[in-house]
Each structure stands twice: as structure tokens, then as C-alpha cells.
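Colleague: just coords:
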């Protein structure tokens, strides 16, 4: 039994002619998880953004390395705070010196003494509490402050409270964000081992498609999908292999797919996956690999193909192929809903890092027509409403070829499979574009 067939047999209610989006997501997770890239490389932190960590990163130091002050003020022994002092009780201490960030104060302290301390400065031995300077009155070497404004231990950062030496700072499979780079730098590390970049080959299909620079002709349109996919893949951190435009010729299609399987870990095509008379892409895919062709209960983006195309050179490590619909908006929606999470898994991300981004709850600014029985992704514009949930207004033109609506929108209103018409003011889920496209 082929791998595609085996996964299909394990999924309840699998029907290639009528799949819901959750079943598609579950199928893809099982298909791509064992195929994640294994090769690694060591890179500098400046080259590590959005790369996938290859191994657990164990902290060689504690962060912070010592107890330190969380603010400018005066450090003292919190035992001096009276337990049941009146509300107007004040504490007066002698200032014995000043502790600056970047060096340790080594002076000796007597009873009823404090040390002036700067933010980040190491806490002197025996001192555990800091009174912020704005609460203090200073007279010569005396500092006076109300005793009831703090408790023992306030405004002190403990050694290792961010991270203890020997503990994992980051787990393998983590996609390195700007915060992760800062964390690694705080450990004193300038280099990190990551998985190599995922190589993704992509091309457009169809005799009706024009390359940029070609003379317009009747019935033809310029190829936008290759440039949209280039942007989506580049933003995801993939190494892209643009194989151009392939016309509806089975021999050329087959040769291009084999080249893609040889050069890349994943292949994305746009167009040619429906059952039209000139859609040779589907037939060629079926001849070359282990393929599934789906009609997904979604709008836009109903026709979808997925499978494994073996490389002529290394047949045991096939490339994962995603055949996307040709309409520009349908291409983008299918990529965001299915291909992006699958590519993150292929990159080696763990489950949480490969999960789709959380959906934002917003109120619909107007009614939205929708039939139960399919998931719809409607382009919308989200705006903040003071004192309330954000509000989303869906675009007037929802056609799958209206690419301009993706520019005007800042998110997709996700209307779930069993959901029906939406009334004005009703809450809906929104997939926000920021960080995705």
C-alpha cells in the first residue's frame, strides 16, 4: 500500500471528493512529519533569524548571573522593615556607598545602613530589598522612606530567575524569533546549530499564462502566482527555486517535475489540478508519484493535490508536492491554510512552532452570507474599536481572481465548516496577515 493510501485508510470519513479542512490538515501533518530535513549547519546569530534549532540549547550560565536591582534606589536588609508598623511609619537608614551596574560593591555595612544602587547593579551581600528612589527623601548621608510601601525582597531580581545554568534555554524544533536571538546572546553564545534551509521549487502551469515582458495577447494573463509564492516562501525562510512557467505539454511538465524533485525538498505548482481537458499537470503528477487529488470543502481553493514525487537520483527521499489551484487568491489561501504549516514541519519545527497562528476574535461590521458544509476564507479589514472587540468588515468582492482584495484586506475571516450566516455584530474568527504575507 502506498504512503498516501495508508494515511487515507487511517483517517475516519476520508473522501477525496469531499474533504473538510481539518481532515486535510491532519493528513498533511502525518505525511510530512517523517520527511523533515536532517542536515544541519552552524551559523552566526545574525544569520539565525527564522532558522530552526537543530538541538536543545542548554544554558552554560545562569541569567541573570547574580541577584541584582530591578530599579534605581536604595538596597537594604529587608529584615529592618517592621512587621506591624503604623501606616505613616518611616524608616531612616545611613547611606554607606553606591553600587553601580557592571561592578560589585565590596564595602562593609553596619546596622541601619543602606547602599545607593543603580538598575542592574549586583546586590551587595546581605541585602535583599530595594526601595525605589522616588519614595525616598535624602538628607546628606541619610535616606528616609515610608516603611509600608514595600515588602521584603521587593525590586530584587534573583540569580537565574530567567534561566538557570544547565537548563534547556530553547528546544529543538524552535523557529528562532528575534526574542530567541536575544535569549541566545544573553547566554554569551555567538553561534548556533540549525537545520539547513528548506529548498522549495515552484512553477506555474498553463498556456494562458504570460511571463513578465511578453506581449499581451487575447485570452492570456500575466503570471502573478510565481511572485506571490516567491514572497510567501522567502518570508518563511525557505531557499526558493523558481522553475518558471511550464506550458500544457506533458513531456515538459514531467521533465520539470523531475528536475524539481532532484533539486528541492518540496514542490509547489499553481494551476492544472482540476479535471479540465487541458489540465495535463494532474495526469503527469499521477504518472510520476504517489498522489492524492482532493476536492476540499472550502472557498476559495477547492481543488488541491498533494503527494510524493521521487527524485531520479534519490528515489528513497521523495519531494513533497503541493498542487494549488490557479486563481491568485485561491493559491494564497490554500498556501496559508495548508502549505505553510506543512512546510514548517518539513523545516523541522516542533508541533507548536508549526501550528497555524491563533485566530483573532472580532465582531462583524455587517452580515455575511455563508452556507454550512464548507469552510470559507473571506478577505476582510480589521480595525480596533476602543473598549470593545476589534471590528472586521469583509471585502465587497470575494472572487478568487480578485487579487487586489488581498492588498486591501489585513486578514481572512474564517467561517468554519458548520457555521452559517453571520449577523452584524456577531463574533467571528480572523486570520491576521501580519507576519504571514
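Modeller: Right, received. Where do you want to start? The structure presented is a predicted model; accordingly, all values stated were derived computationally and were not measured. Residues are numbered from 1 along each chain as shown.
Colleague: when you work out contacts or count neighbours from here on, use the C-alpha atoms and nothing else.
Modeller: OK.
Colleague: quick one: the helices in the stretch 1-150 of the chain?
Modeller: For the stretch 1-150 of the chain, the helices defined by DSSP state H, counting those that start in this stretch cover 3-10, 21-32.
Colleague: this is the comparison structure:
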């Protein structure tokens, strides 16, 4: 397939040399479909956190299973509110401040797990604890702090309570036969409790996506090796590993690959055989030793190789095949990320992340942007989206303010550690003045 002409006809602003971020994201969405070979497996609840549900979870029971009390107090027949304690019609008195107090006799006690067995009479009530079953004939609970008790008699102002108050209805949380959780959901901590409350001990989830990653560059050294002149330690594999683990992917570390065509081709073919997605860092610019783009044309399809983004302009995206020619053997999506550490993280979160979610069978969700006031001028060139590192804080009125961390070079990895957010500067925006509104993406829960 002629990838360039295909996308030029279906994606606005298609330019493989300088694609706007929004257009690059749309192309990735079109390619990143759930894997056909994604297996479904059943896991116990303790192993289900952050996994992707492969099926809707249907509630087998009502939650709660019976009407129960929402607080500690006294349960009684709410019809008593419509009649005076002497049995006279008091329908209009219940809403008046000077309504006569209700006096009820305590017939017994209901505890959570130990229901009251009898049937209270009209002038009786039952001492009840939170979560205990509402006794037969009762439909209302008056909180204990609103009553005065003398012996077996309780007294309270009828105007302070309405019929049906403080009662949890059977099935009001989850109704039997209804979906409790939908497929595609990433299971959260609260979901484990929800599933347990239904008596469900295991769930069907998609197989975790296998993501192979490696770094390229003759100048790279692994941690623990001595640094020769002009060499640097490889940090990108560690950040990629961490970001993949945070998303609960299955990371496959292929190490460091040398800057020669044969080594890179072997690495790409092996990764394509072993994984659903392949991510490299480095080797996608226009240097003499950068072979990625050429190999992508040999091994598969190329969608784009540069985007109008800072940091992260050189970014290759496409599909690789493990066979002798495109279309043969196993296939995998490929992201060729830049070599600079900050650019790796920015492109991962704004280009790669959503694709991994979609391919995992998860329902992708947008990252939450928050409006903030820039406390300083920020230089910005129109015609590209910029992701600067910032430190955001809220003032006493609850408004967000943000400053940059300082130098914004794509190799300044310390800026990511110092920051608590990305400052997202839109494609068409120019320089930002102090006091202008900008969007920020908090790191909390992301990085």
C-alpha cells in the first residue's frame, strides 16, 4: 500500500515531514486496533488490578441484597409521621416546627448480620446499626443524635425526619442482571472491592500487550559499564520500562543496538516476532548512521517520520513485518522515538500511550488538561505543539499557576524530575505573556 497517498486522502493536514500532533494522533488511532491474537484469560481478583476487562461483568445479585440502614438510629414505620403519637391525623403537622414529638417504644435491636426477628407494632421502633436489615414493617430510620431515649422510650421531633429517610434500598447500588463493569475498562482498586461485593472471585481479562523496546547508538553504555570519551549512559530504556510498567504492559527489553543497518534489522525482525508493539529510541533523525526510516520502508509501511512537536520532532511510525517482505510473517506497530530523553517521554505520553491502550482492548481516555495562569513569559513558536516542563501550584482561591522549570532542552532529563506537569502549548499559539491562560497536564498518576 502507498501509505503516504492513503493518509493524504483521509487525514487532514497530512505531511509526513512535519505532521501536526493532532493529525499524527489521528493516524495512530486508525492503525492501533485491538490485536487479533489477543488472548483472553481468567485471573483472580488479587491479580486483576490494572488489567483490561475482556467481558462485561454482570451483577449476579442485588447490592445491597436487602433494604438496610444508612446509619445508627431507630427504625420505624414512616406512616407514624403522618399521625400523631396518640393516633390522631397529623398529616399537616409533620412539616410544622411546632409538630408534637413522636414517642415510640423500643421493641429490640438490629445489628449488621444479626437482624431483628420480630415485627414492630405501629407505635414501636427498633434500635438499628449501620448496615443492619430494615425490620419488617419499617421503612424509615431516625439518626440516634436526633432522639432522646428514656428507658425503652425514644422521643424525637417529627418535623426533622421524612418518610423513607436513611434507608438504603435493595439493588440501589447495583441491580441483579445489570452490568457492573463494562469490557474495555482498566480495573482500578475500587473495582476490586466492587467485584468482591458481588461475590465474584475472578474476571476475564485481555492478555497484557507485549511491547519490545531498545535503544540505538554506538555512544550508549549500560549502567555499570565504564564511560569512554564521548559516551553516555543509556537512560531511555529505563524510562521506557517504567512507563510501560506503569501502564501494566509486558515490557521486553532488547538492550542497546549498534548503529549499523544489519544490527538494527536483526533487532527489528526479532522484536516483530516476539511483540505486539516495537519501540526504539534514537536513530530516526537524518544523520548518516540513522537507518530506521530506510529499514521501515524495507520491512513494512511508513505513516510518518516527523511531527510538528517540541520536544520530539523526529518520530517514525508505521507497521513492521517479520517476513522477507511486507505482509509476510508476524506484524507489529513500530514507534521510532527520538534519542533525547525528554523527547522520549513526551512522545510516549502524547503519541504512543493511546495506541497501547487501544491495542490492549482498553477504552482509550483523554488525558485531563487543567487551565492555569502562566506566571512568566514563555517563548513559543507558532506552527508546532510544545510540551514544556512546569511546576504548578494552586493559590488560596483554588486557581492554578505555573512556571517552567528553566531550560527546556530535550536532553535536560532533570527538568522532568523537577516538574510536576507538562505545559501544553497549542499548535497555532505564539509567545505566551505572563498572566495568559495555558493548559497543564499534571504528572500525578501519569509519570
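Modeller: Sure, I can see it. Being a predicted model, the structure only gives us computed values, none of them experimental.
Colleague: got a TM-score for the pair?
Modeller: Put the two chains on top of each other and the TM-score (TM-score structural alignment, normalised by the length of the first structure) is 0.95; 434 aligned residues with a CA RMSD of 1.7 Å.
Colleague: so which of the helices of the stretch 1-150 of the first structure gets nearest residue 379 of the first structure?
Modeller: In terms of CA to CA, the element of these nearest to residue 379 of the first structure is helix 21-32, at 17.7 Å.
Colleague: buried residues, the closest one. List them.
Modeller: 21, 23-25, 27-29, 31-32 (16 or more other CA atoms under 10 Å).
Colleague: make CSV out of the helices of the stretch 1-150 of the first structure and add distance to residue 219 of the first structure.
Modeller: Listed next are those as CSV, based on distance: least, CA to CA, whole Å:
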stretch, distance to residue 219 of the first structure
helix 3-10, 37
helix 21-32, 33
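Colleague: nearest to residue 101 of the first structure, out of those helices?
Modeller: Residue 101 of the first structure lies closest, by CA to CA, to one member of the helices of the stretch 1-150 of the first structure: helix 21-32, at 49.2 Å.
Colleague: quick one: closest of the helices of the stretch 1-150 of the first structure to residue 139 of the first structure.
Modeller: helix 21-32 (67.9 Å).
Colleague: tilt between the closest one and helix 3-10?
Modeller: 130 degrees (axes from the mean of the first three to the mean of the last three CA atoms, to 10 degrees).
Colleague: hmm, who's touching helix 21-32 of the first structure?
Modeller: For helix 21-32 of the first structure, contacts defined as CA atoms under 8 Å, 6 or more residues apart in numbering pick out 3-4, 7-8, 11, 14, 296-298, 320, 338, 342, 345-346, 375.
Colleague: tell me the one among those residues nearest to residue 306 of the first structure.
Modeller: Distances from residue 306 of the first structure to the contacts of helix 21-32 of the first structure, taken by CA to CA, are shortest for residue 320, at 7.4 Å.
Colleague: against residue 353 of the first structure, how distant is the closest residue to residue 356 of the first structure other than its chain neighbours?
Modeller: Of all residues not flanking residue 356 of the first structure in the chain, residue 341 sits nearest, at 6.2 Å (CA to CA, 6 or more residues apart in numbering). Distance, residue 341 of the first structure to residue 353 of the first structure, using CA to CA, to the nearest Å: 9 Å.
Colleague: one more: residue 426 of the first structure?
Modeller: For residue 426 of the first structure, the distance to residue 353 of the first structure - CA to CA - is 30 Å.
Colleague: all strands of the stretch 151-300 of the first structure, in order?
Modeller: Counting by DSSP state E, counting those that start in this stretch, the stretch 151-300 of the first structure has strands at residues 156-157, 168-170, 191-195, 199-205, 209-210, 221-222, 239-246, 266-270, 290-295, 298-299.
Colleague: where does the fourth one end up in the second structure?
Modeller: Strand 199-205 of the first structure lines up with residues 210-216 of the second structure when matched by TM-score structural alignment.
Colleague: ok, the second one next?
Modeller: Alignment note (TM-score structural alignment): strand 168-170 of the first structure is matched to residues 179-181 of the second structure.
Colleague: okay, how far is it across stretch 319-337 of the second structure, tip to tip?
Modeller: Counting by CA to CA, the terminal residues of stretch 319-337 of the second structure are separated by 14 Å.
Colleague: actually, stretch 276-292 of the second structure.
Modeller: Stretch 276-292 of the second structure: ends 18 Å apart by CA to CA.
Colleague: that concludes my questions; thank you for your assistance.
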